[in-house]
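Student: Got a predicted structure plus its sequence, pasted below:
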Amino acid sequence: MVLNMLKALPRVLAGLLCRSGLLLRFVPFCHLATRSLRDVVDGLTTNPELRAVLCYIFPTYGTLPSKTSFSMHSLLVNHFLQGAWYPKGGSGEIAFHTINVIRKTGGNVLGRAPVQKILLDSQGRACGVSVKKGQDLVNIYAPVIISDAGIFNTYERLLPAEARALPGIQSQLRLATHGEGGFSVFVGLNGSREELGLEATNYYLYLGNDLDEIMNRYLSASREEAAKLIPFIFITCPSAKDPTWDTRYPGKSTISILTFAKYEWFEEWKDEQVNKRGDDYEDLKKAFVDVIMQAVFKLYPRIEDRIEYISGGTPLTNQHYIASAKGEFYGMDHNITRLQAETITTLRPQTDVPNLYLTGQDTSVAGFMGAMHGAFMCAGAVLKRNIYIDLMWLKRRTDAAKSTKKD
């Protein structure tokens, strides 16, 4: 609520509130946004296992307990208190149905057309984008440009240097740091959920209960030693969560595994072509995959001889396929600064470039819901109206219609 309110207020008024000290004094969310998760939890209990239990889900936003705020963690925990959901047919259904809505309203969605730059007119206003079509560039013009490429891609890669130097953009960039890089393993299996003993749940596996200590030891290691020190892996079985999976792919299953990895461990190969980065890169990647899979086999021993496909992905993989600037899973780091009032006020959809707006998780917080709230705030900024009020009225009308049908 505070996050949305500060971004909706005029920048001058929001700035006055920040400088007044009233938010820190009277709004618990703002006060706790200045304290680390570890600091608060350590003050609640001396039990190391309980501390770990209270903090274990931090990889969902990608920042260590000592470096993120208690408010950030509280947002996530509150989000999951009523349970979670999984889209029937998999995550691709989200894009599939969204694209239909865009096209019905006269828009379009282009695949394999990466944006190369944001176009500015002679007065410095955003007026279009230049996209790649094969080896050619095609300019597409529009009165409003909305970027969900993230703050780093939008400002540092897509905008020309003169726009990047604008004071408002520089003030936003000063508040932003890159999140931690990620390593992924995707596994295809021959066998059904029942045959392999797979579960529709998420596992967070740790080597110890001092989460900061084991993670810092790993992230400060050399790339040669890192694979032996992997302290955490996240394991999930997407096929076991999807009620339509067995109908579409009988006798097959999937597992996805994630952990952290430093971009710098793999940076040497950043300019090499994907899938052609050489034996040293593949050997390093395999070292991570082998250690990770040994942990997975302990959890799901029946899968060891049923693997039909396995693929490891480094921060460079993320950089190539999802255009994350440093191979991070979640864009901007969710450090203590991220949810402080000044940052919330500064990082808003409006930019110093007229007609250019930011949307997505970097204007809110990570994840599907965070990106959606970023979209609501961006739409409100473009349309100059409070979208949340529209949503409240829509919910009331929907609830009333449901009630009428029941009667």
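Tutor: Received it, and whenever you're ready, just let me know what you need. On a predicted model such as this, the values are computed, not experimentally measured, just so you know. Numbers count the residues shown, from 1 in each chain.
Student: When you work out contacts or count neighbours from here on, use the C-alpha atoms and nothing else.
Tutor: Noted.
Student: And what about Ala176, helix, strand or coil?
Tutor: coil (DSSP: H, G, I helix; E, B strand; the rest coil).
Student: Can you report how many residues lie near it?
Tutor: 21 (other C-alpha atoms under 10 Å).
Student: can you pull out the helices in the stretch 101-250 of the chain?
Tutor: Secondary structure of the stretch 101-250 of the chain by DSSP state H, counting those that start in this stretch: the helices cover 151-152, 161-164, 167-174, 193-196, 211-219, 223-226, 238-241, 245-248.
Student: For those helices, give me a markdown table that also has distance to Gln319.
Tutor: Below are the helices of the stretch 101-250 of the chain laid out as a markdown table (distance: least, C-alpha to C-alpha, whole Å):
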| stretch | distance to Gln319 |
| --- | --- |
| helix 151-152 | 12 |
| helix 161-164 | 21 |
| helix 167-174 | 19 |
| helix 193-196 | 32 |
| helix 211-219 | 19 |
| helix 223-226 | 18 |
| helix 238-241 | 23 |
| helix 245-248 | 29 |
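Student: hold the first one in mind and look at this next one:
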Amino acid sequence: GITMAHFLDGAAYTVGPTQNISIRSSSLLREMGGQVLVDATVKQIIIEKGRAVGVLVTNTTTTTTDDGTHKIMTEIRARNIVCATSVYNLYNQLLPQNHPVVQEFQNPQKRSIRQSNGHVFLFCKIDGNPVDLKLPTHNLWYFNSYDLDKAFDKYWENPTGERPPTVYIGFPCTKDPTWQKRLPRVSNCVLISDGLWEWFAKWQGTEVHHRGA
């Protein structure tokens, strides 16, 4: 579907690390008079007269009051506000919770949309040069059945006993023409498969790289 259609007419890969995409894009935005702000979390979309006019963000800067230590909130306004998160995050976290459309969305009797499954990523480092290992430049797609609906149903019921319904396998090291000059003795691989949020629910509220600490 959408995953395949976006590159059927051709695809491209960065020369150098993939962070070059954000580096070059941010440079262009600044040249056009814009700003790129990072290291901040959007807490809420500001709504005035039925229109999104800005966002409230928090960053790593804190202030201490009699009530304790709090992250500083900053208001950023713009002509257009584009939300690229999921509809659940939009309605349950970013929009004001007293807004009528939010209350209607949160009403289970009126809501027809349901959450889809997520994905699990595995990033692998491989000893050896991609040429010597004969790693492919093309992507690999694995499907364990012609009946994917049935395969997914079986997998959700028994994720440790059934094979994943789909797996994407790619080797970024074979696509970057500068890879062998930068990292001549290693290769890498990315695997993406299907998963459910419930599998990781017990770690909700913990910090990245400090799960369970």
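Tutor: Received the coordinates, thanks. From a predicted model like this one, the values you see are computed outputs, not experimental measurements.
Student: still on that earlier bit, out of the helices of the stretch 101-250 of structure 1, which is closest to Thr345 of structure 1?
Tutor: Between Thr345 of structure 1 and the helices of the stretch 101-250 of structure 1, the shortest separation by C-alpha to C-alpha is 9.9 Å, and it involves helix 167-174.
Student: And that closest one, what's buried?
Tutor: Gly168, Ile169, Gln172, Leu173 (16 or more other C-alpha atoms under 10 Å).
Student: Dump those to a markdown table, plus distance to His31 of structure 1.
Tutor: Listed next are the buried residues of helix 167-174 of structure 1 as a markdown table, based on distance: C-alpha to C-alpha, whole Å:
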| residue | distance to His31 of structure 1 |
| --- | --- |
| Gly168 | 25 |
| Ile169 | 26 |
| Gln172 | 22 |
| Leu173 | 23 |
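Student: Can you tell me which of the residues you listed is closest to Lys395 of structure 1?
Tutor: Of the buried residues of helix 167-174 of structure 1, the one sitting nearest to Lys395 of structure 1 (C-alpha to C-alpha) turns out to be Gln172, at 34.2 Å.
Student: Relative to Glu342 of structure 1, which of the helices of the stretch 101-250 of structure 1 is closest?
Tutor: helix 167-174 (10.3 Å).
Student: Remind me what that closest one packs against, helices and strands.
Tutor: Under the contact definition 3 or more C-alpha pairs under 8 Å, 6 or more residues apart in numbering; DSSP states H and E, helix 167-174 of structure 1 sits against helix 341-346.
Student: quick one: contacts of the helix it packs on?
Tutor: 3, 6-7, 11, 14-15, 18, 23, 30, 171-172, 175, 337-338 (C-alpha atoms under 8 Å, 6 or more residues apart in numbering).
Student: Can you report how many residues lie near Lys406 of structure 1?
Tutor: 7.
Student: Can you list the buried residues in the host helix or strand of Gly374 of structure 1?
Tutor: Secondary structure from DSSP states H and E places Gly374 of structure 1 in helix 367-383. Buried residues in helix 367-383 of structure 1, counted by 16+ other C-alpha under 10 Å: 367, 370-382.
Student: which bit of structure 2 covers that helix?
Tutor: Per TM-score structural alignment, helix 367-383 of structure 1 has no counterpart in structure 2.
Student: and if you look at stretch 177-186 of structure 1?
Tutor: The aligned range for stretch 177-186 of structure 1 is 114-123, by TM-score structural alignment.
Student: okay, how far is it across that stretch, tip to tip?
Tutor: By C-alpha to C-alpha, to the nearest Å, the extent of stretch 114-123 of structure 2 from end to end equals 29 Å.
Student: how about the contacts of helix 341-346 of structure 1 in TSV, adding distance to Val291 of structure 1?
Tutor: Supplementary listing: the contacts of helix 341-346 of structure 1 in TSV, determined by distance: C-alpha to C-alpha, whole Å:
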residue	distance to Val291 of structure 1
Leu3	40
Leu6	45
Lys7	44
Arg11	49
Ala14	49
Gly15	49
Cys18	47
Leu23	47
Cys30	41
Ser171	42
Gln172	39
Leu175	36
Thr337	34
Arg338	33
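Student: Quick one: end-to-end distance for stretch 170-181 of structure 1.
Tutor: So stretch 170-181 of structure 1: terminal residues 24 Å apart, C-alpha to C-alpha.
Student: Also stretch 105-114 of structure 1?
Tutor: 23 Å.
Student: do the same with stretch 130-137 of structure 1
Tutor: Terminal-residue distance, stretch 130-137 of structure 1 (C-alpha to C-alpha): 6 Å.
Student: Equivalent analysis for stretch 101-115 of structure 2, please.
Tutor: Termini of stretch 101-115 of structure 2 sit 18 Å apart (C-alpha to C-alpha).
Student: where do the strands sit along the stretch 251-400 of structure 1?
Tutor: 252-260, 307-313, 356-358 (DSSP state E, counting those that start in this stretch).
Student: Out of these, flag the one nearest Met293 of structure 1.
Tutor: strand 252-260 (8.8 Å).
Student: and Arg171 of structure 1, what is it in contact with?
Tutor: Wrong residue type there; residue 171 of structure 1 is Ser, not Arg. Thr346.
Student: Would you mind finding the longest strand in structure 2?
Tutor: With secondary structure taken from DSSP state E, structure 2 has its longest strand at strand 51-65.
Student: ChimeraX command for the buried members of the contacts of helix 341-346 of structure 1?
Tutor: Paste this into ChimeraX to select the buried members of the contacts of helix 341-346 of structure 1, with burial taken from 16+ other C-alpha under 10 Å:
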select :3,6,7,14,15,18,23,30,172,175,337,338
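Student: Tell me the residue in structure 1 aligned with Trp179 of structure 2.
Tutor: Using TM-score structural alignment, Trp179 of structure 2 sits opposite Trp245 in structure 1.
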